[in-house]
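# I'll drop the sequence and a predicted model, then ask my questions.
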Amino acid sequence: MIDPHVVEARVSPEGRLRVLSKSEIAKLLDSGSSGLYPVFRNSALAVLNSGSFLDDGKELLERYPDFDIHIVQEERGIKLEMTGAPAIAFVDGEMIRGIREHLFAVLRDILFTSSELVENPSFDLNTSEGTTDAVFHILRNAGLLRPRVEPNLVVCWGGHSISREEYDYSKRVGYEFGLRGLNICTGCGPGAMKGPMKGATIAHAKQRIRGGRYIGISEPGIIAAESPNAIVNELVICPDIEKRLEAFVRVGHVVTVFPGGVGTCEEILYLLGILLHPDNAHTRLPLIFTGPASAAAYFQQIDEFIRITLGEEARKLYRIILDDPAEVAKAVAEEMRNVKQLRMQAKDAYYFNWGLRIPQDLQRPFVPTHEAMARLDLHLDQPRHQLAANLRRAFSGVVGGNVKADTIRAVQKLGPFDIHGDAALLKPLDTLLEAFVKQSRMKLPGKAYVPCYRLAV
């Protein structure tokens, strides 16, 4: 019996990636633990699932157990051959062009990371400078870096499972951005990542702006929960969450945060950990929190959590603007002018923020195993930027336990993560996470949430 939900297909590449060497193909077909095939297959499946409301990596893999993808080398170049692929990616038997672009962007970035970074002794990923250089090369290889373009890129962070009111608000803000000629960079998924892009496309059309940029930056471990939305026209897949986060702050000029959940808090703490570092005292990377009036309590909870854990110094690093899309856009446009002036004075590039100092504890990949989560240093007696980095790891572990297939399996097998620390810190953390659960910010509405963590309060 033919399953109408899956198809077989063979597609040609979009863009520059048309030929591969035999060794590159061998890596992509290697299904061993060190091979690229599992990463490529799972990321490709997530891209093909774009438009679905499924936000669980483990569930996605289980829904399409027969999905397979292989590279076919022909005289004129390569093709991808798929079986058991989600039918949602096709129209009348043809793959949607944007999805095809995303599919080959995944192939491009996974190959580049393996061949040009991991196996290249020129990149020392154990140093801060080497990691930043690697991020630069990933973005340059993807064609993301454009010299001689004035600052105009707004990074938009926020949740993929937000309310309709919050989503509509993010569209209105994106519309105001687009009217002012600003471009959008997000985590590329649905919700608060899609809304600003959707609003900006309408505004760009009204302003007759051609070539609007809707940049999506993801990584293999999170892509199943945040499959690239259809508006993304520049997709980059970084090898891990830390390089993904660094890519955001290196290419973006202003960061705007919409309502979200633990993933959004992870991003906020990452950026605060950078801005609180003494070496960045004179660096400017503006940060604005915004949402509809109904999100006031959400931002108040985050603001209070930051006050208790990181202090008043951290609160000075961001603004909160509620229920006023035009005011948000005006503030962002003004900050763009300030960023341009500071970059000119520092002789720093507009397209990549070389002047930002990112400490290694924010660059080093954190794998949320039960042992690693239990060892987190969540004590108040440490510099604020280090505490922010450790809190970021705690939120990263919760994100993994919610949506990443491997981490979900580990939690199912070994039970919830145990998180230890000062009671004065864990109590507000528990309050914040409980609020997220009550507001359905951990998973899509309609699903019962089972916590993947235990706090030793």
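Sure thing, it's come through. As the structure is a prediction and not an experimental result, all values here were calculated from the model.

# C-alpha from now on. contacts and neighbour counts both.
Fine.

# can you count the residues close to Gly446?
When counting by other C-alpha atoms under 10 Å, one arrives at 7 neighbours for Gly446.

# name the helix or strand for it, please.
Counting by DSSP states H and E, no helix or strand carries Gly446.

# list the contacts for Pro428?
The contact partners of Pro428, by C-alpha atoms under 8 Å, 6 or more residues apart in numbering, come to Phe305, Ile308.

# that should have said Met442, apologies.
Residues in contact with Met442 (C-alpha under 8 Å, 6+ apart) are Ser161, Gly261, Val262, Asn402, Phe436, Tyr449.

# can you confirm it is in a helix?
No - read with DSSP: H, G, I helix; E, B strand; the rest coil, Met442 is coil and lies in no helix.

# can you pull out the helices in the stretch 201-350 of the chain?
Here the stretch 201-350 of the chain has its helices, by DSSP state H, counting those that start in this stretch, at 241-251, 262-275, 296-310, 312-315, 325-346.

# using JSON lines, please lay out the ones you listed together with mean neighbour count and distance to Glu59.
Formatted as JSON lines, the helices of the stretch 201-350 of the chain follow (neighbours: other C-alpha atoms under 10 Å; distance: least, C-alpha to C-alpha, whole Å):
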{"stretch": "helix 241-251", "mean neighbour count": "22", "distance to Glu59": "21"}
{"stretch": "helix 262-275", "mean neighbour count": "23", "distance to Glu59": "19"}
{"stretch": "helix 296-310", "mean neighbour count": "17", "distance to Glu59": "29"}
{"stretch": "helix 312-315", "mean neighbour count": "14", "distance to Glu59": "38"}
{"stretch": "helix 325-346", "mean neighbour count": "17", "distance to Glu59": "36"}
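
# put this next to the previous one:
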Amino acid sequence: MNKVARTTIRPVRSLNLLSQEEIYKLSNSRADLHKLFRDCALAILNTDSEIDDAEEIFKTFADFDVRLKPQPRGVMLEILNAPAQSFVDGKIIRGIQEHLSSVLRDIIYTDFKILAEEAHDPVHITDKVFRILRNAGVVKPGVTPNLVVCWGGHSIPRDEYDYAKHVGYELGLRSLDIITGCGIGAMKGPMKGAAVGHAKQQIKDGRYIGISEPGIIASESPNAIVNELVIMPDIEKRLEAFVRLGHCFVVFPGGVGTVEEIMYLLSILLHPENKQGIPLVFAGPECCRDYFDTLDNFLRQCLGDDITQLYDIIIGSPEQVGSKVRESIENVHRDRHASQDAYYFNWQLNIDPDLQRPFIPTHENMAALKLDLALPKHELASQIRSAFSGIVAGNVKAFGIREVARHGPYNINGDPGIMQAIDDLLQVFVREQRMKLGQGERDYKPCYQIVRH
């Protein structure tokens, strides 16, 4: 693995000036904040990697480090043994330099301003999400609704990537901006396509927002198109950021992480206190028709046939997806105007506390999930979301990988019908190689086992 032994760079855009306490906490190699910054910085510098196993990445670059060097006019970052693909002729790529600055900004703000607060009630959690986004400059008042959240897998074949890029192009032609999880695959495709669409429309300030969190960033490094990167403190705040910012959602084929996101959103849409919906479109090329049939059947089995009223499925025809999204966002604009809700942040959306509290995927917590058809639909969707969150952790997150290595696969148990639906869906993901990059059906070792009552 090629590495750059040593380089120094100056943060750009933000936080060139740090306090002595901030510098100390980020520089102390024994401090948790330094490890967090180091891990996120490594993920940024490892962009476009074909490895999505966080433990493998950390092992490969065990000698990597990043240090803060105080200077009379701010600080410099000293980077040791960095992945070479982030440099051209010995100089760091500008976009990656900006992403490093965004990581520095968000980690410091979150640690000193957000996590230091004791309040953990739903209102205060939403307020924290808003303040992180505002500090990052992502919240922009006075802008007409035009943010499309695109979800989908990072481990997808070329034809699915090309389709996602074509949809992004159609969205860009319609002056719509893109938010994704900032990784490769179905997260990169829409941004790349939208950039071309924006260029044709002479849009110079197209927004390609990437929202990540420390647990997933190592396996989904920000792609090169992202021009606004935000690091949220955990997956729950990351997901809340998506639904508070987005005006419409387009979901491409993906794996367990994509299903986690879908169940999170559906739990919110099913909540009895949420009267206004959020447009949701499932989209994929013709070769993915069976995929969406399987996903649709899974959602019906778990949440009932009425769940289909909350989403549209469009197979092929990227132009139709673009037109549908544009029309949906115009409806959102009218609804927000009528209710006097902000265009830039969906304050009126009710999010259940179970969706805001971090779910820690220990074996005990995974086994304790209540996957019962008797639960209210929004609560069941939330529980299913947690189950898939644990599988994501066991696949690619350092904590989950270590848990499975020590204690064996997670046990997932519950209603036989739900267990069958989950098992059928996961088997399809394994067969279609949607679980981890480069691992086929024979190579993938499940981090879970389904237990039927």
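Yes, it's here. In this text the structure is predicted, and so the values were computed from the model without any measurement.

# TM-score them against each other, please.
Put the two chains on top of each other and the TM-score (TM-score structural alignment, normalised by the length of the second structure) is 0.98; 450 aligned residues with a C-alpha RMSD of 1.0 Å.

# picking up where we left off before, including distance to Arg392 of the first structure, could the contacts of Met442 of the first structure go into a markdown table?
As requested, the contacts of Met442 of the first structure are exported to a markdown table (distance: C-alpha to C-alpha, whole Å):
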| residue | distance to Arg392 of the first structure |
| --- | --- |
| Ser161 | 20 |
| Gly261 | 13 |
| Val262 | 10 |
| Asn402 | 15 |
| Phe436 | 16 |
| Tyr449 | 21 |
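
# so Phe258 of the first structure is in contact with Val155, correct?
No - Phe258 of the first structure is not in contact with Val155 according to C-alpha atoms under 8 Å; the separation is 10.7 Å.

# and what about Leu80 of the first structure, helix, strand or coil?
Under three-state DSSP, Leu80 of the first structure comes out as strand.

# give me the buried entries from the contacts of Met442 of the first structure.
Ser161, Gly261, Val262, Asn402, Phe436 (16 or more other C-alpha atoms under 10 Å).

# distance of the residue sitting nearest the centre point of the second structure from Arg238 of the second structure?
Nearest residue to the geometric centre of the second structure (C-alpha atoms, centre = their mean): Gly181, 3.4 Å. To Arg238 of the second structure, Gly181 of the second structure is 9 Å away according to C-alpha to C-alpha, to the nearest Å.

# rebuild the helices of the stretch 201-350 of the first structure as a markdown table, extending it with distance to Phe177 of the first structure.
Formatted as a markdown table, the helices of the stretch 201-350 of the first structure follow (distance: least, C-alpha to C-alpha, whole Å):
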| stretch | distance to Phe177 of the first structure |
| --- | --- |
| helix 241-251 | 17 |
| helix 262-275 | 21 |
| helix 296-310 | 21 |
| helix 312-315 | 25 |
| helix 325-346 | 5 |
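
# closest to Ala192 of the first structure out of these?
Comparison of the helices of the stretch 201-350 of the first structure against Ala192 of the first structure by C-alpha to C-alpha identifies helix 262-275 as nearest, at 10.2 Å.

# what span of the second structure lines up against the closest one?
When the second structure is aligned by TM-score structural alignment, the counterpart of helix 262-275 of the first structure is residues 256-269.

# quick check: Leu42 of the second structure touching Ala82?
Yes - with contacts counted by C-alpha under 8 Å, Leu42 of the second structure reaches Ala82, the gap being 7.2 Å.

# so what sits against both of these two?
In contact with both Leu42 of the second structure and Ala82: Phe64, using C-alpha under 8 Å, 6+ apart.

# give me the distance between the aligned residue in the second structure for Glu94 of the first structure and Val4 of the second structure.
Using TM-score structural alignment, the equivalent of Glu94 of the first structure in the second structure is Lys91. Plainly put, Lys91 of the second structure is 10 Å away from Val4 of the second structure if you go by C-alpha to C-alpha.

# of the helices of the stretch 201-350 of the first structure, which is nearest Arg210 of the first structure?
helix 325-346 (19.4 Å).

# quick one: list the elements packing against the closest one.
Under the contact definition 3 or more C-alpha pairs under 8 Å, 6 or more residues apart in numbering; DSSP states H and E, helix 325-346 of the first structure sits against helix 164-179, strand 254-257.

# got these as TSV, with distance to Gly273 of the first structure columns?
Output for those, formatted as TSV (distance: least, C-alpha to C-alpha, whole Å):
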stretch	distance to Gly273 of the first structure
helix 164-179	26
strand 254-257	14
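
# closest to Arg108 of the first structure out of the ones you listed?
strand 254-257 (27.1 Å).

# aligned partner of Glu24 of the first structure in the second structure?
Residue pairing (TM-score structural alignment): Glu24 of the first structure is matched to Glu22 of the second structure.

# re the thing from before, now, which of the buried ones among the contacts of Met442 of the first structure sits nearest Glu116 of the first structure?
Looking across these and measuring by C-alpha to C-alpha, the closest to Glu116 of the first structure is Asn402, at 31.7 Å.

# aligned to the closest one, what sits in the second structure?
Aligned partner of Asn402 of the first structure by TM-score structural alignment: Asn395.

# now that match: how far from Gly210 of the second structure?
Asn395 of the second structure is 21 Å from Gly210 of the second structure, by C-alpha to C-alpha.

# skip the chain neighbours and tell me the closest residue to whatever residue of the second structure lines up with Arg364 of the first structure.
Aligned by TM-score structural alignment, Arg364 of the first structure pairs with Arg357 of the second structure. Counting by C-alpha to C-alpha, 6 or more residues apart in numbering, Glu236 is the residue found nearest to Arg357 of the second structure once chain neighbours are left out, at 6.8 Å.

# now check the first structure for the residue matching the one you found.
Going residue by residue (TM-score structural alignment), Glu236 of the second structure aligns to Glu242.

# got the contact list for that match?
Contacts of Glu242 of the first structure (C-alpha under 8 Å, 6+ apart): Leu362, Gln363, Arg364, Pro365, Phe366.

# the last one touches Arg393, doesn't it?
This points to Phe366 of the first structure. Yes - counting by C-alpha under 8 Å, Phe366 of the first structure does reach Arg393; the two are 6.8 Å apart.
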